[in-house]
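> predicted structure and sequence below. I'll ask about it afterward.
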Amino acid sequence: MELRQLRYFVAIVDHGSLSRAARVLHIVQPALTQQIQQLEEELGTSLLHRSAQGMQATDAGKIFYEHALAILKQVADAKSAVNQTTDKPSGTVALGIPQSASGALAFPLLSAVRAAFPDIVFQLTEELTGNLTEQLASGRLNLAVLFDDGQLGKFTTKPLVEEEMMFITRADSQFACKRKSITLAKALQVPLILPSIQHGVRPRIEQVVRDQGLRIEHVIDITSIAILKSAILADMGATILPMSPLLPEIERGEMRATPISDVNLSRTVVLCSSKNIPLTNAAMAVEKLVLDLSRDLSLGGKWLGTTSLV
């Protein structure tokens, strides 16, 4: 198996066509086809099939595609690490962030990296927490913002903030609390609109509810934060979340956030990297920037509901 075969295969999947991939790779199509056939013979399985939509990965091909991306990224990182200097880091840095934290951190981070490190190609991806964990473990990501649920032992972790979760409704909701705070038991009597279990925030909520000897009786599972917002604004129920993903609506007065008074319902936001794959100078520079930025956002009151841990 050769690296060029991995590049060829990834290009075909990305472009959905042998002819387009051949043009991008600057090789003739028969040579490309031959290399893929050799790769499939070595692996003992078909990686691609032709459909009405073009060339697509088989089930085995989809698995191999993820591994190929991770391998190619690690090779690129290794080359970059050899050539770059600490005073002017360069290369590609891929960082993943969960949907429920991107509202507070994503745009400030993009702006900060661009200003501080113009030679770094910064790739910021927003994903479900479970997807981020897999991509970080495989090497497709250099860094990931995750939530410490006690299951991050395979990663190097650096705490960023402790983020309080609130009971959040539409401002004029029938479910809104009339007092300045609400108990967890009272909050659970309302139909709850919560992120699905793949989100890092959901297991934390479930754990606290169990620890209090309570149950979530009425819940609407929604994967998308955008759809969750729409459901709250339609007054289908309330949610229990940090303020950051709903901050624009809260600041505009469209939603109301009420503290939960009788339990410590919060999540620890951490920056993670692989214990097995060393960080490049560029990735280390971005890592330090994330730590500094999260501290400044928290202490400056721009990441509401958080306590800095940096």
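That came through fine.
> only C-alpha atoms from now on, for both contacts and neighbour counts.
OK.
> all strands for the protein, in order.
48-51, 54-57, 91-98, 120-127, 143-147, 155-164, 166-170, 192-195, 219-222, 239-241, 255-259, 266-274, 306-308 (DSSP state E).
> which helices and strands does the last one pack with?
The helices and strands touching strand 306-308, judged by 3 or more Cα pairs under 8 Å, 6 or more residues apart in numbering; DSSP states H and E, are strand 155-164, helix 281-299.
> next one: the first one
Applying 3+ Cα pairs under 8 Å, 6+ apart, we find strand 48-51 packed against strand 54-57.
> what comes up buried for the strand it packs on?
Residues Met55, Gln56, Ala57 are the ones in strand 54-57 that count as buried (16 or more other Cα atoms under 10 Å).
> shouldn't the last one be in contact with Asp14?
No. With contact taken as Cα atoms under 8 Å, Ala57 and Asp14 are classed as non-touching, separated by 9.8 Å.
> put this beside the first:
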Amino acid sequence: MNLAAWHYLIRVAEQGSLSNAAAVLGVTQSALSRSVRDMEAELDVPIFHRNGRGVSLTEDGKIVLEAARSVAAIVSDLCSTLEANNGTDTKEITVGLLPSTAKLLAVPLMTKLREDFPGTRMQIVEGSTGHLVEWLTDGRLDLAVTNVSTAIRRFNPEPVVSHNLHLAAARDGPQLGPRIPFRELASYPLVIQSRSHSTRREIDHIAAEQGVRLNIAVEADSLTAISQLVSGGLAYGLIPHFAVDLHTMQSAMVIEPSIERTICLATPVAGARGKGLRHMISCFRTEIRDVYKQFAEQAGDGLGS
């Protein structure tokens, strides 16, 4: 039984629904359900009553919930104590990145680390926003660079830059103009994320509002897979401009309306432990803003902070 399991239990009890709690946490409902079942098996008591309207706590579940809240409070107090006692030396930092942001940020962050924090090791992990939320919850990340979403709100999100999605196509295919109205996307076979992704849900919402029936040829949650299908001329993708490989792709900014996403920095609820880590995160924050600003100036993409 890990800390994430206790955190998941609290959220399910608060939401009264596995599906709502999964959306808030940014994890799949199946993973959340499995976590609750594992906890019930380990404690050998039913924690929730299940019904068609959601879930409610059993009498044993109410006792377990109080214990979960006590564990969360103890961990929070422990983190605060460790933060107060820690010195300024930091030997390791773990940064979580979206696949699209990893392409733009991995080298600048590693360069910054070597220049300003010699002897410090950085671990970079990639994942979707849902994965990054889970890892922040588990305490596996010191810093995450991800999209703003409902699930990320409790992790002290600090907006860095807003950007518009582009329609990406194979470089040697029919030429796209610099911009394309959203309604014209219906003419293109798209490779797009599954509905578990906040970006996909936003795209579907806009399509419904505009009365546009999108041609979803393939669903793929991997940016690598999307890029390969686009580069191979097998489909068109909706991706950030900074994820477009200019050697193999071309792109057009989607407008009327635009599909805007906001990149933010997120940290664990307990905050960074120690002055050294806080200083490092502050430096990384400045570096990340500078990288996006430079990209915007070079690409003329209209990225804004």
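That came through fine. This is a predicted model, so every value here is computed, not measured.
> can you calculate the TM-score here?
Superposed pair, TM-score by TM-score structural alignment, normalised by the length of the second structure: 0.67. Supporting alignment: 233 aligned residues with a Cα RMSD of 3.0 Å.
> ok, back up a step: which neighbours do Ala57 and Asp14 of the first structure share?
Listed contacts common to Ala57 of the first structure and Asp14 are nil; contacts here mean Cα atoms under 8 Å, 6 or more residues apart in numbering.
> biggest helix in the second structure by residues?
helix 59-85 (DSSP state H).
> now the counterpart of Ala231 of the first structure in the second structure. Nearest residue, chain neighbours left out?
If you follow Ala231 of the first structure across to the second structure using TM-score structural alignment, you land on Leu229. Leaving out its chain neighbours, the residue that sits closest to Leu229 of the second structure by Cα to Cα, 6 or more residues apart in numbering is Ala235, at 5.8 Å.
> wait, that neighbour sits on Ser187?
No. Between Ala235 of the second structure and Ser187 there is no contact under Cα under 8 Å: 11.4 Å.
> which one's more surrounded, the two?
Ala235 (22 against 10; other Cα atoms under 10 Å).
> distance check, the more buried one against Thr94 of the second structure.
35 Å (Cα to Cα, to the nearest Å).
> and if you look at Val191 of the second structure?
Per Cα to Cα, Val191 of the second structure is found 31 Å from Thr94 of the second structure.
> between the two, who's got more neighbours?
Val191 (23 against 16).
> map that one across to the first structure for me.
Matched to the first structure by TM-score structural alignment, Val191 of the second structure sits across from Ile193.
> okay, now Ile74 of the second structure: neighbour count?
12.
> returning to that earlier point: so which of the strands of the first structure is the most packed in?
Highest mean neighbour count of the strands of the first structure: strand 143-147, a mean of 28 (counted as mean count of other Cα atoms under 10 Å).
> could you check the angle that strand makes with helix 281-299?
Here strand 143-147 of the first structure points in a direction 40 degrees away from that of helix 281-299 (axes from the mean of the first three to the mean of the last three Cα atoms, to 10 degrees).
> what residues does strand 143-147 of the first structure touch?
For strand 143-147 of the first structure, using Cα under 8 Å, 6+ apart, the contacting residues are 94-98, 129, 132-133, 136, 200-201, 267-274, 283, 287.
> and it, how far from the chain's centre?
Its chain's average C-alpha position is 7 Å from that of strand 143-147 of the first structure, according to Cα atoms, centre = their mean, to the nearest Å.
> what's the answer for stretch 129-147 of the first structure, then?
The chain centre lies 7 Å from the centre of stretch 129-147 of the first structure; the measure is Cα atoms, centre = their mean.
> Gly54 of the second structure pairs with which position in the first structure?
Using TM-score structural alignment, Gly54 of the second structure sits opposite a gap in the first structure.
> could you measure from Gly54 of the second structure over to Leu18 of the second structure?
7 Å.
> who's more crowded, those two?
Per other Cα under 10 Å, whichever of Gly54 of the second structure and Leu18 has more neighbours is Leu18, with 23 against 15.
> residue contacts, the more buried one?
Counted by Cα under 8 Å, 6+ apart, Leu18 of the second structure has contacts Val12, Gln29, Leu32, Ser33, Gly54, Val55.
> with secondary structure and distance to Thr146 of the second structure added, can I get these in a markdown table?
Shown next, in a markdown table, are those (DSSP: H, G, I helix; E, B strand; the rest coil; distance: Cα to Cα, whole Å):
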| residue | secondary structure | distance to Thr146 of the second structure |
| --- | --- | --- |
| Val12 | helix | 24 |
| Gln29 | helix | 21 |
| Leu32 | helix | 21 |
| Ser33 | helix | 25 |
| Gly54 | strand | 30 |
| Val55 | strand | 31 |
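> and which of these is nearest to Val148 of the second structure?
Gln29 (20.3 Å; Cα to Cα).
> the closest one contacts Ser19, doesn't it?
Yes. Assessed by Cα under 8 Å, Gln29 of the second structure is found in contact with Ser19 at 5.7 Å.
> ok, the nearest residue to Asp149 of the first structure once chain neighbours are set aside - how many residues close by?
In this structure, Asp149 of the first structure finds its nearest non-sequential neighbour in Arg204, 7.2 Å apart by Cα to Cα, 6+ apart. Neighbourhood size, Arg204 of the first structure [other Cα under 10 Å]: 18.
> do Val263 of the first structure as well
Residue neighbour count, defined by other Cα under 10 Å, stands at 12 for Val263 of the first structure.
> wait, what's in contact with the nearest residue to it once chain neighbours are set aside?
Distances taken as Cα to Cα, 6+ apart put Leu184 closest to Val263 of the first structure, at 7.1 Å, once the chain neighbours are dropped. With contacts defined as Cα under 8 Å, 6+ apart, Leu184 of the first structure is in contact with Val209, Ile260, Ser261, Asp262, Val263.
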